[in-house]
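Engineer: Give the three-dimensional model of this entry:
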Amino acid sequence: MKVITAAAMALASLGSVANAAAPTATTIYTGGDILTMAGTKPAYVEALAVGGGKIVYAGTLKGAPRGKSTRVVNLGGHTLLPGFIDTHGHMVYFGKNLVDADLVGTVDVAEVLARLKVQAAKTPADAWIVGFGYSAIKLREGRTPTAAELDTVAPGRPVLIVDNSGHLGAANAAAFAAAGVTAATPNPEGGVFARDSDGKSLAGPMEETALNLVRAKRPPFTGKLADDVITGGARLWASMGQTTAQDCGLGLGNDDIAIVRNAIDKNLLPIDLYVCAKDSVTDALLASAKDVADTYAPASANAMVSRQDEIFDQAGVARSSAQQLLAARPDLDKRYINRVRLGGIKFWLDGSLDTAWFTQPFTVNPPGKTGSYSGYRQIPDAVLDAAFDRFWTSNLQINMHMNGDAAADQALSAIAKAVAKYGMRDHRPVFIHATVLRPDQIAKMRQYGAIPSFLTPSIAKAGDLADKLWGAERAAHAAPAETFRRAGLPFTFSHDAPVTPSPSILEVVDAGVNRIAASGRVIGPDERVSPYDGLRAVTSFAAFQIKEEKTKGTLEVGKLADLVILESNPLKVAPTTIKSIKVVETIKEGKTVYVATGQQAAATQDSELVDNDDAHTPAPSAPLSPTARQTLGMLQAAALRP
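Structural biologist: Predicted structure coming up:
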């Protein structure tokens, strides 16, 4: 990236007068495509000026406001866009996986066990042995390893594995014992502990909420390892061009809140992190958030006064502790403190590819399922209804994981009850994945202002299997982005990493534009969107989803200088090559937080935040798996992008 002084540009700007309404810029970008993402059609400007962490000008180079110290950056033909926004991912969870056994690509049970044994040799004797990323359907045996098989990894030590969806897994006897799960433990609502042929003994495999019970008992990450979990994840997200990350489902681990609080206290994050609390830890996370706000942004400094009238509802009944916290600090869910914002609550209404909850049966049952199988719900209606009753009138968004149309029905029913009681609000409930939706459901989503966040990489990675299990009709209309576009409705794309191995936003866009499955077939050609609309799904629409459209998502004056510089313009390359475009630089509020190998940072650097492929990348506190090494290697060589 070539940086030129303002004086060197004097001849080019001779006779020009700086825009009197705009403050002097610290940096002006020009010399490449600057795609603003403002509007329904592509719009470009010749120059973009930033100062004080914000965009101060967008227009012609001649009109850009400059002073003696203004730097003019020649993009060298590269493309400048708004920084990408993660609309559904698990950055903290991903950071933990960086030090776990990599089970991605395993072909049989023997290979799963072999990789776990390697991990066991690297792991302290008092720590759990954990692996992530296998796919039972793709293993030669077509099943998940059993408890007895996992016992052979390291006798007497807890062993836990989680599949690539994050919804299925297995544990050995020691892990079950550590979690307090016995043969007498009943299946939790929305989950299953597989049993041996006697119908009583724990077989090892677990589904959904049963897995969560065991996963939550893993010993916490502390000290430097806790630092590395969040900084490793943040730096990887930044290397993918993301200036706003997300962890939606914080609380899956019993140490998640402490890890995020540690990051706030130490100011570790180079990019923003939007957090959604797992429903069961909402009150605890809100209490922590209030303590953070009181510590770093005292109410008196912001003229915030506890509204005692909101401590009780209209009937005089005391509100929940969460509602009281929000009443005491109405800004609690609206502001970032040291780059962290508590923005939502997460509910899982159903499961993954083989446990999605449908109104009609699967076309072909997944392994182990018999009879007329339609998947199953994870929570009762009453739980979701109560959440909407508590939070519909707050700024705290309810995010709901759903794959099947029966789960979407449950969500819409809960919203309808809240609207009937409190009226319409600008709540923007998020339908995470929203994989299969009926036309009548889309109409109701429009009515209630609900936004779908489509997991487009699942089409590329599991489209063939969905076509088999769900049937061609449901698979063809999975993640119906083009239907939403034609209806004039916002939609977003997400990677859900680590459910997908990489948090690559360009891979997400590519999948939504092309919908090409592993077999090479196009799954649902009528639901493909244009490259521009694919970019809207991770910029302007993404900002709208998280209620930050006033400050993020487009290159417009007054918004944050959250930027990404790409090697090529996604609108000017073959659509099937979008995922191969390299991120050259990521800029957060005017400061470079990632720059690729051989590139000079365009923005003012902060040595504590910048991740430069030519600079030192702190090593994690434990050995990394092969996938983890490759993942962190993306910070050291842009060419490693998958």
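
Engineer: going forward, measure contacts and count neighbours with C-alpha atoms only.
Structural biologist: OK.

Engineer: Quick one: end-to-end distance for stretch 358-373.
Structural biologist: Taking Cα to Cα, to the nearest Å, stretch 358-373 runs 9 Å from one end to the other.

Engineer: Can you give me every residue that contacts residue 241?
Structural biologist: Under the criterion of Cα atoms under 8 Å, 6 or more residues apart in numbering, the neighbours of residue 241 are 83-84, 505, 563-565, 583, 585-586.

Engineer: Can you point out the buried residues in the helix or strand harbouring residue 465?
Structural biologist: Element membership of residue 465 [criterion: DSSP states H and E] is helix 457-470. The neighbour-count check on helix 457-470 (16 or more other Cα atoms under 10 Å) flags 457-461, 463-470 as buried.

Engineer: Tell me the one among those residues nearest to residue 141.
Structural biologist: Closest to residue 141 out of the buried residues of helix 457-470 is residue 465 (16.7 Å), distances taken as Cα to Cα.

Engineer: Kindly provide the distance from that closest one to residue 208.
Structural biologist: Going from residue 465 to residue 208 by Cα to Cα gives 20 Å.

Engineer: Then residue 104?
Structural biologist: Summarising the geometry, the distance separating residue 104 from residue 208, computed by Cα to Cα, is 20 Å.

Engineer: one more to put side by side:
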Amino acid sequence: MSLSPAARYWGAALGLALLLTASPAPARKKPKQDDAPPPTSGLIDNVNGLAVGADGRLAHFTGLLIDRDGRVERRLTEGEKRPDRLAYRLDAKGRTLIPSFVDAHTEVIATGIARMTLDLSDTRSLAQAQAKIAAHARDNGGRKWILGRGWDPARWDDAPLPTAADLDAVAADIPVWLESADGQMGWANSLAMRQAGITAASKAPAGGRIVMAGGKPSGLFAGTAMELIGRIVPPPAPKDRDIALDKAQPLFLAAGIGTVADMGTGIHDWQSYRRAGDRGALRLRIIGYADGIDAMATIAGPAPTPWLYDDRLRLTGVHFAIDGGLSTRTAWLKAPYADAPGEKGMARIDSTRLRNQMSRAAMDGFQIALSAHGDAAVDEALYAIAELAATYEGDRRWRIEGAELVDPADRAALAQRGALLTVRPGQLAEDGAVLLRRLGNERALLPLSGLSAGGNRLALGGWAAGGVPSPFVAIAAAMSRADATGEPFGGLPPAGEQLRFEQAFAAATRDAAFALQGEKRVGALEPGQWADFLLIDRDISIASPAEIAQTRPAEHWLGGKRVWSAQEGASSAAKESSGPPQQ
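Structural biologist: Now for the predicted structure:
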């Protein structure tokens, strides 16, 4: 019996309906754990975290959450819940974690160059210096010059200033040029002076002095007169500057310094930094202060540069030196030196020229840093700042570098002008007795507490141009005004000029970052700042100054990556890990 077309149609429809009814409904797909976005945050956990807050008080935390870009996501306190999913977690096993130090005054390339030339910083007598010079000449017979740095007559047991004859006795047949430890005086032998055309009739430029002996140049050139010899000294080749930078960076990283203010940046320095940045070899964060107006315009043009290479490089200001240093008696004083009654030092730049150049820089928005070590130089800096501040308003952050001797009458003016002071308390530990000999006990040497109490924000600088001074030693010296052995008992005079731990710690981190206009990026491990930090071997917040001076970094991290460790040594600074270890 054949079915009609209609019957066949409805039969097929009924079969399809039954088939669909019998088929199970498609199962609802459950998301898998693997389908969730991968975690991007890392955690440095179980730490004794220390940082100075905006209120000047010490902040404590136990964990540091770091985002995928290497910035601080947030600080975690004890008992606060940790994220369940992390890209990595490092158990610091209770070690102390602090922000990387900020060195507010240094010379990066010069630090590396000093490692490639003759270093006299460890000599404690003229005879020791002569022995090192003779050995260097003997071991480097193919060199056309003997170049070096680091000699300091103040450390030479009250010996008189050295002369060309002292150099001729050990190296007469090769030109010799040696800069002092503070970079404010040069020492030449007779051959170098002859090649430079120096005679008894030679005149020093403004802001300089040719030291004479018996009516003839003695071989010492101070201030701007150093250029009389310096102009004939072969400059480092670009490859030498690159090598110098590679040598300098591990020294800063090993000392716990992650950000520096490079004072006196020249165009050749800047080009070396750019080459390092281009090849991914710039580890430090370098904020440059140009070596005068010409270098400022050549490097940056009409305005400070932007931040480059993930905030590793910027030119933000310009540096002017008003005077020299106390050690070489080139600092400009109001009253004569106690150990040289006929000398007051000198100004390296006249008032009119200083103000004109400061105005040119301020007009284009560059920050100004004035090196002023003696009280007369500090006075000059204050007057110059007062004049320019009347015209150039806003957040200028005028800087004064050094300020070892400040007239008590000027302390109120410093606070009124809002001047930022970069100081070197480590000098008290190294050369305190020498400086007292230079100034006598009546003048207040580096009155840290008085300056801070007056409302001035202090930053610590190392003035490195050879070895890199330890920031821990600087903090300890600011707290004790004594050397690493605690001498003299009670600290160098005047009494009561010590800083509290929080003040000294801030001056090496948060306040130093503020001084060089980098406080939004580094210095306090606050959310949004780079995760630049140290793991160290003790809790410095409860340690004595002597114990703080002995503190050593165990690891150094920049941008959330470990760039140096005590176990691996300086070699780990030559390469950047792709990411922190997961533990």
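
Engineer: re earlier: compile the buried residues of helix 457-470 of structure 1 into a markdown table and extend it with columns for distance to residue 601 of structure 1.
Structural biologist: Shown next, in a markdown table, are the buried residues of helix 457-470 of structure 1 (distance: Cα to Cα, whole Å):
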| residue | distance to residue 601 of structure 1 |
| --- | --- |
| 457 | 30 |
| 458 | 34 |
| 459 | 35 |
| 460 | 34 |
| 461 | 34 |
| 463 | 39 |
| 464 | 42 |
| 465 | 43 |
| 466 | 43 |
| 467 | 45 |
| 468 | 48 |
| 469 | 48 |
| 470 | 48 |
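
Engineer: which one of those residues sits closest to residue 195 of structure 1?
Structural biologist: residue 469 (24.2 Å).

Engineer: Run through who's touching stretch 265-283 of structure 2.
Structural biologist: Residues lying outside stretch 265-283 of structure 2 but in contact with it, judged by Cα under 8 Å, 6+ apart, are 107, 109, 238, 241-242, 245, 249, 288-291, 295, 298-299, 309, 312-313, 563, 573-575.

Engineer: what are the ranges of the helices in the stretch 451-600 of structure 1?
Structural biologist: Taking DSSP state H, counting those that start in this stretch as the criterion, the stretch 451-600 of structure 1 carries its helices at 457-470, 472-476, 481-486, 505-514, 531-536, 540-545.

Engineer: right, I mislabeled it, should have said the stretch 51-200 of structure 1
Structural biologist: Going by DSSP H, counting those that start in this stretch, the stretch 51-200 of structure 1 shows helices at 91-97, 109-122, 147-151, 173-179.

Engineer: Of these, give the one that comes closest to residue 439 of structure 1.
Structural biologist: Comparing the helices of the stretch 51-200 of structure 1 by their distance to residue 439 of structure 1 (Cα to Cα), the top pick is helix 91-97, with 32.9 Å.

Engineer: which strands and helices sit next to the closest one?
Structural biologist: For helix 91-97 of structure 1, the contact count by 3 or more Cα pairs under 8 Å, 6 or more residues apart in numbering; DSSP states H and E identifies helix 223-239, strand 242-250 as packing neighbours.

Engineer: so that helix corresponds to what in structure 2?
Structural biologist: Following TM-score structural alignment, the aligned partner range for helix 91-97 of structure 1 in structure 2 is 108-114.

Engineer: Now which residue in structure 1 aligns to residue 182 of structure 2?
Structural biologist: So residue 182 of structure 2 corresponds to residue 165, using TM-score structural alignment.

Engineer: gap between residue 52 of structure 2 and residue 501 of structure 2?
Structural biologist: 10 Å.

Engineer: Looking at these two, which is more packed in?
Structural biologist: Taking other Cα atoms under 10 Å, residue 52 of structure 2 and residue 501 do not tie; residue 52 has more neighbours (24 against 20).

Engineer: sorry, back to before: could you export the helices and strands packed on helix 91-97 of structure 1 as CSV, including mean neighbour count and distance to residue 535 of structure 1?
Structural biologist: Listed next are the helices and strands packed on helix 91-97 of structure 1 as CSV, based on neighbours: other Cα atoms under 10 Å; distance: least, Cα to Cα, whole Å:
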stretch, mean neighbour count, distance to residue 535 of structure 1
helix 223-239, 24, 17
strand 242-250, 28, 13
